[in-house]
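A.B. asks: Got a predicted model here, sequence first, then my questions.
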Amino acid sequence: METVRTQELLRRHLPPAPASVLDVGGGPGTHARWLAEDGYRVHLVDPVPRHIAEAEASGCSVEPGNARALSARDDSYDVALLLGPLYHLVDAADRKTALAEARRVVPPGGLVAAAGINRYASLFEHTALAHLDRPALQDGIGRILATGSHDGKKGFTETHFHTGPELEAEMREAGFTDTRVYGVEGPVRALLKATEQHTGESLTGSRMFASAPAAARMAEPYPDLLAASSHLLAVGRN
């Protein structure tokens, strides 16, 4: 669901292929692969050697690197994607630097898209999994809800969790215009997860699964519903 909707949202905004795309923090090439298949010229940067090795099979060029200090020249790509770095950068100053670097490598009018994990995602996730009878987990999720941060000592990795308005503000403060934040999965991901968890059945191909993207699209005009989506995608122009 996350991948399908990310593709859908990016395809609305991407310039026509064969535009050049810098996939910053692109991991093993999850998005680089379909972008290359769509005809884009993709260069992937990631700090993890294993990811770089896997991404070489995705049809793009690869390079080890850091979102806060890109080797790319100014104005050298039509599009820069930050579909992983922002939630791994728990310090606001580091996120600001990463966004500034992404802006630097695209020309005026160039597209930058950045993903975030919703601050409320862990609450919805563990409600769906029926884990909230555990006081320690309640405490951890409570800290995420209050601060937007997880220290990575238990469970999930060290993470910053955005609200929709916060992610939009970070994009605008970085100098992007025409900024918009989308809820990626929309308001039904927890419902799907709970149904699969407690019935033991995969919903892929079901009417319920087919309804989920429709619900996400219907929610797009209503900013209040951003809080219900596990992942956020911000797009803006240099």
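C.D. replies: Noted; the coordinates are in hand.

A.B. asks: Could you use CA atoms for every contact and neighbour count after this?
C.D. replies: Noted.

A.B. asks: Who are the packing partners of the helix or strand hosting residue 144?
C.D. replies: Element membership for residue 144 (DSSP states H and E) is helix 135-147. For helix 135-147, the elements it packs on are strand 149-150, judged by 3 or more Cα pairs under 8 Å, 6 or more residues apart in numbering; DSSP states H and E.

A.B. asks: just checking, what packs against the strand it packs on?
C.D. replies: helix 135-147, strand 159-162.

A.B. asks: List the buried residues in the last one.
C.D. replies: By neighbour count, and taking 16 or more other Cα atoms under 10 Å as the criterion, the buried residues in strand 159-162 are 159-162.

A.B. asks: Give me the distance from it to the chain's centre.
C.D. replies: 11 Å (Cα atoms, centre = their mean, to the nearest Å).

A.B. asks: Show me the contact partners of it.
C.D. replies: 86-90, 116-120, 144, 148-152 (Cα atoms under 8 Å, 6 or more residues apart in numbering).

A.B. asks: and which of those is nearest residue 137?
C.D. replies: residue 144 (10.7 Å; Cα to Cα).

A.B. asks: let's bring in a second model and compare:
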Amino acid sequence: MPHHRPAEPDIQRYYSEVFAEADRLHRTPQGRLEARRNQVAALREAARLTRPGGPVVGAVISRNAALIDLTAQGRVDERTRRLLLGAYATGVNDPETGFTTAYFHRPEQVVEEFTATGLPVPRLYGVEGPLWPLLDALDTGPDDQLFHDAVACAAAFEQDPAVLGASAHLLAVAPA
């Protein structure tokens, strides 16, 4: 069977159109409501497929991720700062910021989505911890002491409600 791949411009155009439509829908109240319904439906299906008592796990991008990450990279100017503050306020990112177009959650929204499915309140974890932008800015790797100290810091704070949103990603776990 011959291997066929569409020409590169066709692939790029296709994904650009798909992401533009998803972004357009996500920016409307109706689109956000539909996205939430889809997230709840996906969690409900995960719970249905999980053995009783088994873990249902969800991962989301933190509401703070874009502003923290792009600021730490020195990629924020007055125009992008305005867009990033809008994403922080609404959870909907403008792709012009150069950051992903996914919805950004607050910790309490993750809890609401889990409980809307009938699952118990999930345990929430901050994945990277509050020092992740520092590690990136200093190009710190697993062989550096600062990396180990940052991991220990992340472990100490991983379930602290006051610090959860400082992680780029949140992990939620509830029994089915």
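C.D. replies: Everything's here; your move. These numbers come from a predicted model, not from an experiment.

A.B. asks: can I get the helices and strands packed on strand 149-150 of the first structure in TSV with distance to residue 53 of the first structure?
C.D. replies: Formatted as TSV, those follow (distance: least, Cα to Cα, whole Å):
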stretch	distance to residue 53 of the first structure
helix 135-147	33
strand 159-162	24
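
A.B. asks: I figured residue 164 of the second structure hits residue 125, correct?
C.D. replies: Yes. In terms of Cα atoms under 8 Å, residue 164 of the second structure counts as a neighbour of residue 125; the distance is 6.7 Å.

A.B. asks: ok so, going back, pull out the buried members of the contacts of strand 159-162 of the first structure.
C.D. replies: Counted by 16+ other Cα under 10 Å, the contacts of strand 159-162 of the first structure give 86-90, 116-120, 144, 148-150 as buried.

A.B. asks: and the residue nearest in space to the middle of the first structure, helix, strand or coil?
C.D. replies: The first structure has residue 115 as the residue nearest its centroid, 2.7 Å off, counting by Cα atoms, centre = their mean. Taking DSSP: H, G, I helix; E, B strand; the rest coil as the rule, one finds residue 115 of the first structure in the strand state.

A.B. asks: Under the alignment, what does it map to in the second structure?
C.D. replies: Residue 115 of the first structure maps onto residue 59 in the second structure, with residues paired by TM-score structural alignment.

A.B. asks: rewinding a little: make CSV from the buried ones among the contacts of strand 159-162 of the first structure and add distance to residue 130 of the first structure to it.
C.D. replies: Listed next are those as CSV, based on distance: Cα to Cα, whole Å:
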residue, distance to residue 130 of the first structure
86, 28
87, 25
88, 26
89, 29
90, 28
116, 24
117, 21
118, 19
119, 19
120, 16
144, 18
148, 22
149, 22
150, 20
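
A.B. asks: Point out the most buried one among the helices and strands packed on strand 149-150 of the first structure.
C.D. replies: Of all these, strand 159-162 carries the top mean neighbour count, a mean of 24, counting by mean count of other Cα atoms under 10 Å.

A.B. asks: can you tell me what part of the second structure that one aligns to?
C.D. replies: Residue span in the second structure matched to strand 159-162 of the first structure, by TM-score structural alignment: 102-105.

A.B. asks: neighbours around residue 192 of the first structure, how many?
C.D. replies: Using other Cα atoms under 10 Å, residue 192 of the first structure is surrounded by 16 other residues.

A.B. asks: so it makes contact with residue 209?
C.D. replies: Yes. Counting by Cα under 8 Å, residue 192 of the first structure sits close enough to residue 209 to count as a contact (7.3 Å).

A.B. asks: Could you pull out the residues contacting both of the two?
C.D. replies: What both residue 192 of the first structure and residue 209 touch, as defined by Cα under 8 Å, 6+ apart, is the set residue 203.

A.B. asks: Alignment lookup: residue 154 of the second structure to the first structure.
C.D. replies: In the first structure, residue 154 of the second structure lands on residue 216 (TM-score structural alignment).

A.B. asks: Shouldn't that match be within a helix?
C.D. replies: Yes. With three-state DSSP as the criterion, residue 216 of the first structure is part of a helix.

A.B. asks: Tell me where the first structure has strands.
C.D. replies: 20-24, 41-46, 61-64, 79-82, 111-118, 149-150, 159-162, 177-183, 231-237 (DSSP state E).
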